[in-house]
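Trainee: Quick one, fold the following:
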Amino acid sequence: MKPHDAETESLQPPTAIHLSTEDISPWHRHEWLKEIIGREYAHVDITPPRNVPLLNEMDIYTWKQLRLSCIRSNAIKLKRLPQEPLLSSQDAYFGVVLLSGEYMLEQAGREVFLSPGDMTIYDATRPHRITCPGSFSKLIVSIPRELMRQKLAGVEHCTAMKIPGSKGIGAVAADFMRASASQATGMSQLAFDALSDNALDLFTLALQEIRPPTSQLSRSRSLSLYNIKACVEKHLAHPQLDSQMIAQATGLSSRYINELLAAEETSLMRHVWERRLEKTHQDILGACQTGLAVSDIAMKWGFNDLSHFSRAFKRKFGLSPRALKAQAQAAKAKSDA
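Mentor: Here you go, the predicted structure:
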């Protein structure tokens, strides 16, 4: 795209991907909706209503680093299937704003019941159940996992908890996201994207209000943790990355670094290992376009022992790197057909 074309496009209103069961024959709607939700959000089992038609429609906007979905549906139940995300965009936290109807979410041994205006958050990659007993509408804000973790230490302890939308910062955040969604087509893509940072900041502030005290860090410790993770990301591909390198780069002791990461039930080198596996997972999914071999991707992210890498990858994601690549290629071929 030429620079002039890109500039012109940024001044146009945002364009949503519109998906609706009403465009599908009734006897194909169940499988179609399951496939769409699996592609756009997470792999789920669907239990449709018995006494009313299966109706679900969504408008999905790209919102800078986020995605904003406006969803309207009849009654439905969703259960997250135990399968790793095929797309890196699915490795995310989902913020929910209920607009109308009733909504119940279960995750991590907790359950939350929302009324219109209330918000919650859940980890799209972890087991969860969603039950909506009647017609409802909601917004979903898809937030990349690493971005959400950088914004709020301990976010994993906030899932399936209610953020009241009737008062305080919860009301401000919910109103802001409702207005952003309802007015999206009345502004340019550039202006719409500019709102996303504010929306995420407001949502983070609302989460801080309900975050359990045991998961909270002081501002200085939270900043230190952010700097540690940012340093890891910067040097992740360096084959000699170790605790000494991170300690020197951040000016923190190795002991203090591991103490901070212990609050997230991990250690520095385990965090490095996990991030490298996640990066290889993303690159393998993208290998359909780049043509990179699995071995080249592993070496790129600091894995020198390919057998060890393959075993660790399979333990984390449930299938080997080559099996994932084959699965992604098959999915791409199907979507291109």
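Trainee: switch to C-alpha atoms for all contacts and neighbour counts from now on
Mentor: Will do.
Trainee: Contacts only, for the nearest residue to Q244 once chain neighbours are set aside.
Mentor: The shortest distance from Q244 to any residue other than its chain neighbours is 6.9 Å, reached at S254 (CA to CA, 6 or more residues apart in numbering). Taking CA atoms under 8 Å, 6 or more residues apart in numbering as the definition of contact, the neighbours of S254 are S243, Q244, I246, A247.
Trainee: Next, format the residues you listed as a markdown table and append neighbour count, distance to L147 and secondary structure.
Mentor: As requested, those are exported to a markdown table (neighbours: other CA atoms under 10 Å; distance: CA to CA, whole Å; DSSP: H, G, I helix; E, B strand; the rest coil):
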| residue | neighbour count | distance to L147 | secondary structure |
| --- | --- | --- | --- |
| S243 | 19 | 23 | helix |
| Q244 | 13 | 25 | helix |
| I246 | 21 | 20 | helix |
| A247 | 17 | 22 | helix |
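Trainee: Just send those residues back as JSON lines, with distance to P49 too.
Mentor: As requested, the contacts of S254 are arranged in JSON lines below (distance: CA to CA, whole Å):
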{"residue": "S243", "distance to P49": "53"}
{"residue": "Q244", "distance to P49": "57"}
{"residue": "I246", "distance to P49": "53"}
{"residue": "A247", "distance to P49": "55"}
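Trainee: Between the residues you listed, which sits nearest A199?
Mentor: For A199, the closest of the contacts of S254 turns out to be I246, at 31.8 Å, with distances computed as CA to CA.
Trainee: Following up with a second sequence; could you model it the same way so I can compare the two?
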Amino acid sequence: MQTVFTTDQVHARDRFDYWHSVACQRIVEHETIPADRSNFAASIEVGGLGNLELVEFHNSPMQVSHTLAHSDRARPDQLFVCYQVSGSVFIAQNAREVTLSAGNLTLIDPLLPYDCRFLDGSKTLVVKVPRLELRARLGRNRELVARIVRPVRVDDSLTLTLTAMLPSLAATMAPVTEEMVGNHAVDLIALSIARTLEGETARVSSSKAILLARIRTAIDARLTDSNLHAQDIADAVGISVRYANELLSAQDTSIMQLVLARRLARCRFALEDPHQGHRTVSEIAYGWGFGDLTHFGRKFKAAYGTTPSECQMLARRM
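Mentor: Sure thing, here's the model as predicted:
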């Protein structure tokens, strides 16, 4: 994570105005009223993990309003997963009001107006997730914004733990590893957010998110099987191949396309891993379920723009 702003090096009279301009650029446009302008303190750190943008910031108490005018200028391709690192913040969006305490997260849509009140000691992590990624897992359901994910279930605790770790993982791993971790994080976040609707009338998105997570889990558990077929995955999940592919079509993929993508990602990780430098390309490919080296090489180059051997040689030199 890179610090892009801190009030430590700014004169007291300029701190809030300077922070506000940077925050509008790095987080989202908004109007802000600080509780104490003369003693205002804040910092902003940014980073990335795969296709996720990370913004972590702390600030003195203040009120924030993201108005309809701000929403009209917001990026349409992102949704915000807000994880509260410390302190608390009051959030109101879509006719719901929640208080986000340390260790909880919620979903905010920057294309909708919202209001926040940050209390003393607040530190927040905003994970900017591609809208299509979450929509593929959750649908277009606006009822999912401003709902709190708490560590009530074991799997929700895993979601929150991994989300909290994302800043410490940024820029520490190979790109393929970051992509894998980011995808798993989005899977878990989507599943936990979807479950906040359980017990209410709008449950379609929740059931789809759970099925998508089960499909991905079933695939990951069987990648080494060179005889894996779409029917095997559908049987493991308890649905038809047609319905599974219908669910995955929202992400522009299918069972076997996802199997291929996962296998290629695993092979790339192995080829770039210095601890696996003794392994041959063929051993790695066969180990992850590929039965034809020519097919593997062609698909690998199409996905990553280099051959498996070139990938491994470059990793060894680096």
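Trainee: Give the aligned equivalent of the residue nearest to Q244 of structure 1 in structure 2.
Mentor: With TM-score structural alignment defining the correspondence, S254 of structure 1 maps onto no position in structure 2.
Trainee: now the corresponding residue of structure 1 for T67 of structure 2, nearest residue through space, not along the chain?
Mentor: Under the alignment defined by TM-score structural alignment, T67 of structure 2 is paired with L81 of structure 1. Using CA to CA, 6+ apart and skipping the chain neighbours, the partner closest in space to L81 of structure 1 is V44 (5.1 Å).
Trainee: To which residue of structure 2 is the one you found aligned?
Mentor: V44 of structure 1 is assigned H30 in structure 2 as its aligned equivalent, the criterion being TM-score structural alignment.
Trainee: just so I have it, where are all the helices in structure 1?
Mentor: Counting by DSSP state H, structure 1 has helices at residues 3-10, 29-40, 145-151, 168-182, 189-210, 219-235, 243-250, 254-262, 268-285, 287-290, 294-300, 306-317, 321-336.
Trainee: Tell me who's in contact with the counterpart of S182 of structure 1 in structure 2.
Mentor: In structure 2, the residue matched to S182 of structure 1 (TM-score structural alignment) is S168. Neighbouring residues of S168 of structure 2 by CA under 8 Å, 6+ apart: M1.
Trainee: measure S168 of structure 2 to K123 of structure 2 for me?
Mentor: Summarising the geometry, the distance separating S168 of structure 2 from K123 of structure 2, computed by CA to CA, to the nearest Å, is 15 Å.
Trainee: if we can go back for a sec, surely the match of V44 of structure 1 touches Q63?
Mentor: No - the criterion here is CA atoms under 8 Å, and H30 of structure 2 misses it with Q63 at 10.1 Å.
Trainee: Neighbour count: the two, which is higher?
Mentor: Remark: of H30 of structure 2 and Q63, H30 carries more neighbours, 21 against 17, as counted by other CA atoms under 10 Å.
Trainee: Please report the distance of that one from A234 of structure 2.
Mentor: If you go by CA to CA, the gap between H30 of structure 2 and A234 of structure 2 works out to 46 Å.
Trainee: Same check on A202 of structure 2?
Mentor: With distances defined as CA to CA, the gap from A202 of structure 2 to A234 of structure 2 amounts to 25 Å.
Trainee: The two: who's more crowded?
Mentor: For A202 of structure 2 and A234, the more surrounded residue by other CA under 10 Å is A234, and the numbers stand at 21 against 12.
Trainee: helices or strands up against the host helix or strand of that one?
Mentor: Counting by DSSP states H and E, the element that carries A234 of structure 2 is helix 230-237. Taking 3 or more CA pairs under 8 Å, 6 or more residues apart in numbering; DSSP states H and E as contact, the helices and strands that helix 230-237 of structure 2 lies on are helix 204-220, helix 241-248, helix 255-272.
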